[in-house]
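Novice: no sequence for this one, just the structure:
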């Protein structure tokens, strides 16, 4: 990588970090490209060279968010490991993301920005669904191995993750409730895994 390329990458990262700061503090509508440029200490032209519009810049931040969550949430089926242990490990990684203050702040911005823009909301839902394919694949493998009952793997994954999000995500994003304590997180993880296996397990 050339020095010029490294400098270009540094500027792009500075713009992304500045945009995250501004979106978190001021929301989507109140954030301007001028303000982002000032916070990133680059010219407005530089910002537009990397991101032609605020919409594309915001989308880039969401993509970065989705990629980071996808990395954290990968789960691989193994017949040698107890189902309860596998599920709790997966849910614990999911919980780390859902209880991260930065993730919650950006989620609030993302939700607010999509309320009046259905197209953006649809795009977000599609990206989130792709990120959760890992658990769907895990459920299919467990069904094939005779550990889970037959059923729609996507629906089963939604039921599993919905239990976590209903307590550890949506109340914090929509109603400003505090992040769960470590003890509360552990109880929720264990209870969710137990409920899932009691209903879907063989």
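Specialist: Everything's here; your move. Note that the coordinates shown come from a computational prediction; the quantities given were computed from them, not determined experimentally. Residues are numbered from 1 along each chain as shown.

Novice: okay, CA-based contacts and neighbour counts for the rest of this
Specialist: Fine.

Novice: buried set for the longest helix seen in the chain?
Specialist: The longest helix of the chain (DSSP state H) is helix 3-26. Using 16 or more other CA atoms under 10 Å as the test for burial, helix 3-26 gives 11-12, 14-24.

Novice: Dump the residues you listed into a markdown table; add distance to residue 152 as well.
Specialist: Shown next, in a markdown table, are the buried residues of helix 3-26 (distance: CA to CA, whole Å):
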| residue | distance to residue 152 |
| --- | --- |
| 11 | 45 |
| 12 | 42 |
| 14 | 43 |
| 15 | 42 |
| 16 | 38 |
| 17 | 39 |
| 18 | 42 |
| 19 | 39 |
| 20 | 37 |
| 21 | 40 |
| 22 | 41 |
| 23 | 37 |
| 24 | 37 |
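
Novice: after the longest helix of the chain, next one along is what?
Specialist: helix 33-40 (DSSP states H and E).

Novice: could you say what helices and strands that next one packs with?
Specialist: helix 3-26, helix 44-50 (3 or more CA pairs under 8 Å, 6 or more residues apart in numbering; DSSP states H and E).

Novice: mind listing the helices for this protein?
Specialist: In the chain, the segments counted as helices under DSSP H are 3-26, 33-40, 44-50, 54-73, 83-98, 101-114, 118-131, 133-144, 153-168, 170-175, 182-200.

Novice: let's bring in a second model and compare:
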């Protein structure tokens, strides 16, 4: 990689980090490209060279966030292992991610930014759905192995993650409740496992 390319990459990363800080502190509507440029110590033209609009910049932040989550949730199905033992670490990672302050702050920004813009909302919800794919793939593989009952994998994945979010996401987002303590995270995961396996595991 050439030196100019490395400088360009560093500036792009500085813009993204500055934007994250500004969006977290001030929300989507109040944050301006001028302020992001100042925080990143680059010119406004440089910001626009990388990101044509504030929406594009925010979308890139979400994409990076979802990509990180997807990487953390990769877990290939193992035919020889008990379903519960395979699902538990997947769901624990999900709950831990939901407890990440950076994730919660950006989720609040995203939700606030979408309230008055249905088009923006649809785009962000689609991105939020993409990172759940790891669990969907796992469920599909367990079904193919005859160990889970036939049900739309996407539906079942959304269902079990909804059980987690009802304790570890929506109360924090909508009512300002504190993040779940580690012990409570485990309790929520075990309860979700009980309900999911009771409903879908082939006996």
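Specialist: Arrived safely. The structure displayed is predicted, hence computed values, not measured ones.

Novice: Quick check: TM-score for this pair?
Specialist: Scored against TM-score structural alignment, normalised by the length of structure 1, the superposed chains reach a TM-score of 0.97; 202 aligned residues with a CA RMSD of 1.0 Å.

Novice: what residues does stretch 53-64 of structure 1 touch?
Specialist: Stretch 53-64 of structure 1 is contacted by residues 16, 19, 20, 32, 33, 51, 110 when judged by CA atoms under 8 Å, 6 or more residues apart in numbering.

Novice: between those residues, which is closest to residue 74 of structure 1?
Specialist: Residue 74 of structure 1 lies nearest to residue 110 out of these, by CA to CA, at 23.0 Å.

Novice: wait, residue 113 of structure 2 sits on residue 28?
Specialist: Yes - if you go by CA atoms under 8 Å, residue 113 of structure 2 and residue 28 touch, sitting 5.8 Å apart.

Novice: okay, the two: which has more neighbours?
Specialist: Remark: of residue 113 of structure 2 and residue 28, residue 28 carries more neighbours, 22 against 19, as counted by other CA atoms under 10 Å.

Novice: Surely the more buried one touches residue 107?
Specialist: No - counting by CA under 8 Å, residue 107 is not a contact partner of residue 28 of structure 2; they are 11.2 Å apart.

Novice: OK, contacts around residue 157 of structure 2?
Specialist: Taking CA under 8 Å, 6+ apart as the test, what residue 157 of structure 2 contacts is 132, 135, 136, 139.

Novice: Swap in 7 Å and give it another go.
Specialist: Counting by CA atoms under 7 Å, 6 or more residues apart in numbering, residue 157 of structure 2 makes contact with 135, 136.

Novice: same question, residue 66 of structure 1
Specialist: Here residue 66 of structure 1 is in contact with 127, 128, 131 (CA under 7 Å, 6+ apart).

Novice: Just give the nearest non-adjacent residue to the first one, would you?
Specialist: It refers to residue 127 of structure 1. Nearest non-adjacent residue to residue 127 of structure 1, counting by CA to CA, 6 or more residues apart in numbering: residue 66, 7.0 Å away.

Novice: circling back to that earlier point, of all the helices and strands packed on helix 33-40 of structure 1, which one is nearest residue 92 of structure 1?
Specialist: Proximity to residue 92 of structure 1 (CA to CA) singles out helix 3-26 among the helices and strands packed on helix 33-40 of structure 1, at 25.4 Å.

Novice: mean shift between the closest one and structure 2?
Specialist: For helix 3-26 of structure 1, the mean deviation from structure 2 after alignment is 0.4 Å (mean CA distance after the TM-score superposition for structure 1).

Novice: Run the chain-centre distance for that helix.
Specialist: With CA atoms, centre = their mean, to the nearest Å as the basis, helix 3-26 of structure 1 stands 20 Å off its chain's centre.

Novice: buried set for stretch 71-91 of structure 1?
Specialist: For stretch 71-91 of structure 1, a neighbour-count test (16+ other CA under 10 Å) marks 72, 73, 74, 75, 77, 83, 86, 87, 88, 89, 90, 91 as buried.

Novice: so who does the equivalent of the second one over in structure 2 touch?
Specialist: Residue correspondence to structure 2 (TM-score structural alignment): residue 73 of structure 1 is matched to residue 73. Taking CA under 7 Å, 6+ apart, we find residue 73 of structure 2 in contact with 90, 93, 134.

Novice: Can you tell me how far the last one is from residue 73 of structure 2?
Specialist: Same thing as residue 134 of structure 2. Per CA to CA, to the nearest Å, residue 134 of structure 2 is found 6 Å from residue 73 of structure 2.

Novice: Packing partners of the longest helix of structure 1?
Specialist: helix 33-40, helix 101-114 (3 or more CA pairs under 7 Å, 6 or more residues apart in numbering; DSSP states H and E).

Novice: 6 Å instead, please
Specialist: Helices and strands touching helix 3-26 of structure 1, by 3 or more CA pairs under 6 Å, 6 or more residues apart in numbering; DSSP states H and E, are helix 33-40.

Novice: With structure 2 overlaid, how far apart is the helix it packs on on average?
Specialist: Compared with structure 2, helix 33-40 of structure 1 is 0.7 Å away on average (mean CA distance after the TM-score superposition for structure 1).

Novice: Go through that helix and flag the buried ones.
Specialist: For helix 33-40 of structure 1, burial by neighbour count (16+ other CA under 10 Å) applies to 33, 36, 37, 39, 40.
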